[in-house]
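**Q** Sharing a model prediction with you, sequence too.
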Amino acid sequence: MSQDQQLGRVAVITGASSGIGAATARSLHAAGYRVALLARRTDRIMALANELGDGAIAISADVTDRDALLEAADRVKQEFGGADVLVNNAGVMLLGPFSSEQRDDYRKMIEVNLLGAITATEVFLDQIKDGGGDLINISSVAGRVSGPGVGVYSASKFAVNGWSESLRRELLPDVRVTLIEPGVVATELPTHITHEATRQGVQQAYDAAEVTAEDVAEIVTFTLQRPRHLVINEILLRPAGQEL
């Protein structure tokens, strides 16, 4: 798909306030897409929308709040005519040893990483079906392998992977579904970990990350530029030999 063909296409990006979401917004906007930036941190997405200029709007929305997503979908419809692409990027990674002390973290990961993506897709599905659209789910290599302290986060990503595989088969040819599974990416994701010892260890790995948010954004943009008859099932992005 050429840039001329992309002009006017609308991409909705959840979790657009930082990391992969913000990088994807910049990449798609540069490729000619109009972008709707969804996140809880309104100040950040407003700053990003101002940076991008025409063709970018900031919408305060928490993916765990269906009413907020419905309002976001209405605004996208009113201002852009509807969405062609939904990038389910919003997510949290609250790692730590399994114990009752972490129970709030477990619930949050399931609500954001899994139910948030499901709800956003349900709300925007009619829009992205209209005329043939794309659904891109940002998962993780933790959706294929797991380890100590990663259990519930992995469970949320394993679930996203299984759900995406079902949708890929169900929604064609109306919607092309792509699953992208990054490994360790240089983002602020570890800063939200509540278990201090785990946060320190994970932060060291992220400080040494070779893959950037821009790398993942480039994959998203590349995917959307492929002809629709080329169905991409899944893309894993991990340096050779890298472990979780």
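**A** Noted; the coordinates are in hand.
**Q** Could you use CA atoms for every contact and neighbour count after this?
**A** Will do.
**Q** Residue 41: what's it in contact with?
**A** 17, 60 (C-alpha atoms under 8 Å, 6 or more residues apart in numbering).
**Q** can you check the one 10 residues further on too?
**A** In this structure, residue 51 makes contact with no residue, judged by C-alpha under 8 Å, 6+ apart.
**Q** Check the secondary structure at it for me.
**A** Secondary structure for residue 51, judged by DSSP: H, G, I helix; E, B strand; the rest coil, is helix.
**Q** So residue 70 is in contact with residue 121, correct?
**A** No: look at residue 70 against residue 121 with C-alpha atoms under 8 Å: they stay out of range, at 11.0 Å.
**Q** The closest residue to residue 16 other than its chain neighbours: which element?
**A** Nearest non-adjacent residue to residue 16, counting by C-alpha to C-alpha, 6 or more residues apart in numbering: residue 22, 4.6 Å away. Here residue 22, judged by DSSP states H and E, is contained in helix 19-30.
**Q** What are the boundaries of the helices in this structure?
**A** Assigned by DSSP state H, the helices in the chain fall at 3-6, 19-30, 42-52, 66-80, 103-109, 117-129, 151-171, 196-207, 213-225.
**Q** Comparing these, which comes out most buried?
**A** Ranked by mean neighbour count under mean count of other C-alpha atoms under 10 Å, the helices of the chain are led by helix 19-30, which reaches a mean of 23.
**Q** Tell me which residues are up against it.
**A** With contacts defined as C-alpha under 8 Å, 6+ apart, helix 19-30 is touched by 11, 13-16, 34-35, 37, 48, 52, 55-56, 89-90, 186-189, 213-214, 216-218, 220-221.
**Q** try this one side by side with the last:
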Amino acid sequence: MNSTTTPTADRKIVIVTGASSGIGEATARRLAADGHHVVLGARRVDRLKALAEEIRLAGGQADHHELDVTSLDSVRAFVQAAHERHGRVDVMVNNAGVMPLSRLEAGLVEEWDQMIDVNLRGTLHGIAAVLPLMRARGAGHIVNIGSTAAYRVDPTAAVYCATKFAVRALSEGLRQESTDIRVTVVSPGYTESELTHHGSDEEVRAAVHAASQQFAIPAASVAGAIAYAIAQPEDVDVNELIVRPTALT
């Protein structure tokens, strides 16, 4: 745990989806080290429990709840549990995502649907669940995890890019509708995570995994960008952050 932590007055209640690995896990660790109380959500409860215990042993504050972002009821229960326990939700990090890449001609419709359900609908569910609470307080911060795929389209990534373009668009729409709630999109390039471990197209999966092995930045680097946006004064809204490996153009 960091020796310099956020003063108690600045401690925020931060809920993080997809917190069992990758960027979500790194974000939970970083924000807890910064002195915030993190509430972890994901389907893999065993991993969440272990992570929360590690954070507490290191001197941080964390609790966890099972979460399936494709279910609005599950997301609402997750947000409500955090709100009831802590009295407020200051920040929501919509991080849960999947990336099974393939060419469109492969027709892997179930994987397309999964990306739409997790990446896009999951983010919308997070917004729907937390926005009324933040509106009632007149304060809050929603951080949506995008991707450099929200700014360009590559072969085999059309559907994934479509979901991330959509996350960026809805984030901008929410920002324009909000004068009391901060909205940030953090868009990573290749990052160490489990995203490249999944997908039915073995050739594409192997190629993406190899590129990730060569270029990927640590998930902690993306967590640092999220922490930066959260740490700004309440009247400063960092709208978009793109975090890429230096070696890539």
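**A** Great, that's in hand. Bear in mind the structure is a predicted one, so any value in this text is a computation, not a measurement.
**Q** on that earlier part again, how close does the residue nearest to residue 16 of structure 1 get to residue 14 of structure 1?
**A** 9 Å (C-alpha to C-alpha, to the nearest Å).
**Q** cool, and residue 164 of structure 1?
**A** From residue 164 of structure 1 to residue 14 of structure 1 the distance is 16 Å (C-alpha to C-alpha).
**Q** so how many other residues sit close to the counterpart of residue 235 of structure 2 in structure 1?
**A** Aligned counterpart of residue 235 of structure 2 in structure 1: residue 229 (TM-score structural alignment). Residue 229 of structure 1 is flanked by 8 other residues according to other C-alpha atoms under 10 Å.
**Q** excluding its backbone neighbours, what's nearest the equivalent of residue 96 of structure 2 over in structure 1?
**A** With TM-score structural alignment defining the correspondence, residue 96 of structure 2 maps onto residue 90 in structure 1. Excluding the flanking residues, the one nearest residue 90 of structure 1 by C-alpha to C-alpha, 6+ apart is residue 15, at 3.9 Å.
**Q** Contact partners for the equivalent of the one you found over in structure 2?
**A** Under the alignment (TM-score structural alignment), residue 15 of structure 1 pairs with residue 18 of structure 2. For residue 18 of structure 2, the contacting residues are 24, 25, 40, 41, 42, 43, 94, 95, 96, 97, by C-alpha under 8 Å, 6+ apart.
**Q** Just tell me what the fifth one corresponds to in structure 1.
**A** By that I understand residue 42 of structure 2. Aligned partner of residue 42 of structure 2 by TM-score structural alignment: residue 39.
**Q** Count the residues that sit near its match.
**A** 24.
**Q** again with residue 241 of structure 1
**A** Counted by other C-alpha under 10 Å, the residues lying close to residue 241 of structure 1 total 6.
**Q** Need the outlier residue of structure 1, farthest from its centre.
**A** The C-alpha centroid of structure 1 is most remote from residue 100, which lies 28.3 Å away (C-alpha atoms, centre = their mean).
**Q** where's it relative to residue 195 of structure 1, distance?
**A** Using C-alpha to C-alpha, residue 100 of structure 1 is found at 12 Å from residue 195 of structure 1.
**Q** Tell me which of the helices of structure 1 sits nearest to residue 143 of structure 1.
**A** helix 151-171 (4.0 Å; C-alpha to C-alpha).
**Q** Need the nearest residue in space to residue 146 of structure 2, chain neighbours excluded.
**A** residue 187 (4.4 Å).
**Q** burial of the aligned residue in structure 1 for the one you found, as a residue count?
**A** Superposed on structure 1 with TM-score structural alignment, residue 187 of structure 2 falls opposite residue 181. Residue 181 of structure 1 has 22 neighbouring residues, counting by other C-alpha under 10 Å.
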